[in-house]
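K.L.:
sharing a sequence plus its predicted fold:
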Amino acid sequence: MIDPTDWICSKESTYSNLSPEEKKAISEFFLIWSYFESQVLNCSANRTSFFNLATNLQNSGKISEIGLNELVTYFKERYLSGGSFNDRYAALELEKSRNPPEVDSMLLEDSTDQITKLVGCLFVVYRFRNNLFHGPKWRYKLSEQESNMTKACQFMIKIIDNA
């Protein structure tokens, strides 16, 4: 029987060079995303399901329980340099998700409401998912994804627990 991890390591140095912690973070992200999409997005990740989830969390008073402001701060530090979008922002490939305006609002506008912030964060996490599932992260640096995957997993778990 072929061991999938050994096989991919023999085919792709991008993966074989990752630390065990990086590999674990990526694997956990795949697992948690699948469960998250099933449990809180009705197996359909899109603007409507993101907005409905955000509205439900806001209306239930639980939006403050999911670590939203901490994730927004992390994304601002990661995707902005001197108040402008950087190369990491471009690597999200947001155009493949129709350039959701909520992401730019979440990153650039301090007065953005909680629902818009949450939808913006969900779109960034969704781009992590798409870029991993569809391959762009293999072209870029998988080695720079551990913190993204870990923070995204923690965020999704908090949402599931509060939805």
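P.N.:
All right, it came through fine.
K.L.:
from now on I want contacts and neighbour counts done on CA atoms only, so please keep to that.
P.N.:
Fine.
K.L.:
chain center to the host helix or strand of residue 152: distance?
P.N.:
Assigned by DSSP states H and E, residue 152 falls within helix 146-162. The chain centroid and the centroid of helix 146-162 are separated by 8 Å, computed with Cα atoms, centre = their mean, to the nearest Å.
K.L.:
show me what that helix is packed up against.
P.N.:
helix 20-40, helix 68-79, helix 114-133 (3 or more Cα pairs under 8 Å, 6 or more residues apart in numbering; DSSP states H and E).
K.L.:
tell me the buried residues in stretch 78-90?
P.N.:
Buried positions in stretch 78-90, judged by neighbour count with 16 or more other Cα atoms under 10 Å: 78, 79, 80, 85, 89.
K.L.:
reformat the residues you listed as TSV; add distance to residue 30.
P.N.:
Shown next, in TSV, are those (distance: Cα to Cα, whole Å):
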residue	distance to residue 30
78	21
79	22
80	26
85	27
89	21
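K.L.:
farthest-apart pair in the residues you listed, please.
P.N.:
Within the buried residues of stretch 78-90, 78 and 85 form the most distant pair, 9.4 Å apart (Cα to Cα).
K.L.:
enumerate every residue touching the residue nearest the centre of the chain.
P.N.:
Geometric centre of the chain, nearest residue: residue 125, 1.6 Å, by Cα atoms, centre = their mean. With contact set as Cα atoms under 8 Å, 6 or more residues apart in numbering, residue 125 has these partners: residue 152.
K.L.:
okay, one more to line up with it:
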Amino acid sequence: MLKLFQYNWQVRDDWFKWCEDIPEEELLKERVGGVGSILYTLFHIIDVEYSWILELKGELPPEEPPFDSYASLSKVKEFSRQCRREVEPFVTAWNNEMEYQILSETDSAGNVVLFKHGEVMRHVIAHEIHHVGQLSVWSRVLGKKPVTANLIRRGLFDK
């Protein structure tokens, strides 16, 4: 589990680096086929990871902050650093006994929904990978080479 979170964090940092060569108006431009702009997509990835993991920790996540307060590359990068500082200890401490612990939520219709912690952790991983695919398509639209999605050669399994 930890290796896939580390992979996502590396890829996210690579996307931040990629964004440095893109004019801010392009980063904020509304795009088709995703949740919004390039920067909002990165912000959304971070917020979803942060919110779910806070819930798994038994903490009430704050309401999603308004994106307008984070609508620059430097602010989204700082948001990522802050959230990661809070979630990384939980991810690092993950063990098999946590897999089947239950998270109870109430959906918008008032129904109680139960999730296993392992299911939520994998959802968070897959969620980021999904949105990174969208970023890759948009990078091609801009005529830029996307960040590599390869897990291999990232040094994650070096001792």
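P.N.:
All right, it came through fine. Not measured: the values here are computed from a predicted model.
K.L.:
need the TM-score from the superposition.
P.N.:
Between these two chains, after superposing, the TM-score reads 0.38 (TM-score structural alignment, normalised by the length of structure 2); 106 aligned residues with a Cα RMSD of 5.1 Å.
K.L.:
quick check: angle from the helix holding residue 152 of structure 1 to helix 20-40?
P.N.:
Relative orientation of helix 146-162 of structure 1 and helix 20-40, computed by axes from the mean of the first three to the mean of the last three Cα atoms, to 10 degrees: 30 degrees.
K.L.:
how far away from the center of its chain is stretch 71-88 of structure 1?
P.N.:
Using Cα atoms, centre = their mean, the offset of stretch 71-88 of structure 1 from its chain centre is 14 Å.
K.L.:
returning to what we had before: the residue nearest to the centre of structure 1 and residue 9 of structure 1, how far apart?
P.N.:
Remark: distance between residue 125 of structure 1 and residue 9 of structure 1 (Cα to Cα, to the nearest Å) = 25 Å.
K.L.:
got it, and residue 146 of structure 1?
P.N.:
Taken as Cα to Cα, the span from residue 146 of structure 1 to residue 9 of structure 1 is 18 Å.
K.L.:
also residue 133 of structure 1?
P.N.:
For residue 133 of structure 1, the distance to residue 9 of structure 1 - Cα to Cα - is 17 Å.
K.L.:
how about residue 68 of structure 1?
P.N.:
Counting by Cα to Cα - residue 68 of structure 1 and residue 9 of structure 1 are separated by 35 Å.
K.L.:
the more surrounded of those two?
P.N.:
residue 68 (19 against 14; other Cα atoms under 10 Å).
K.L.:
next one: the more buried one from residue 59 of structure 1, what distance?
P.N.:
Where residue 59 of structure 1 is concerned, residue 68 of structure 1 sits at a distance of 15 Å (Cα to Cα).
K.L.:
now residue 11 of structure 1
P.N.:
48 Å.
K.L.:
hey, which helix is longest across structure 2?
P.N.:
Of all the segments of type helix in structure 2, defined by DSSP state H, the longest one is helix 117-141.
K.L.:
that one - contacts with which helices or strands?
P.N.:
helix 2-19, helix 38-56.
K.L.:
repeat that with 10 Å
P.N.:
helix 2-19, helix 38-56, strand 102-106 (3 or more Cα pairs under 10 Å, 6 or more residues apart in numbering; DSSP states H and E).
K.L.:
tell me the buried residues in it?
P.N.:
117-118, 120-121, 124-125, 128-129, 131-132, 134-139.
K.L.:
out of those, flag the one nearest to residue 50 of structure 2.
P.N.:
residue 124 (9.3 Å).
K.L.:
ok, the closest residue to that closest one other than its chain neighbours - how many residues close by?
P.N.:
Leaving out its chain neighbours, the residue that sits closest to residue 124 of structure 2 by Cα to Cα, 6 or more residues apart in numbering is residue 49, at 5.7 Å. Residues near residue 49 of structure 2, counting by other Cα under 10 Å, number 22.
K.L.:
quick one, what contacts residue 49 of structure 2?
P.N.:
By Cα atoms under 10 Å, 6 or more residues apart in numbering, the contact set of residue 49 of structure 2 is 5, 80, 83, 84, 87, 120, 121, 123, 124, 125, 127, 128.
K.L.:
how about these in a markdown table, adding distance to residue 44 of structure 2?
P.N.:
Below are the contacts of residue 49 of structure 2 laid out as a markdown table (distance: Cα to Cα, whole Å):
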| residue | distance to residue 44 of structure 2 |
| --- | --- |
| 5 | 16 |
| 80 | 10 |
| 83 | 12 |
| 84 | 14 |
| 87 | 15 |
| 120 | 16 |
| 121 | 16 |
| 123 | 14 |
| 124 | 11 |
| 125 | 13 |
| 127 | 10 |
| 128 | 9 |
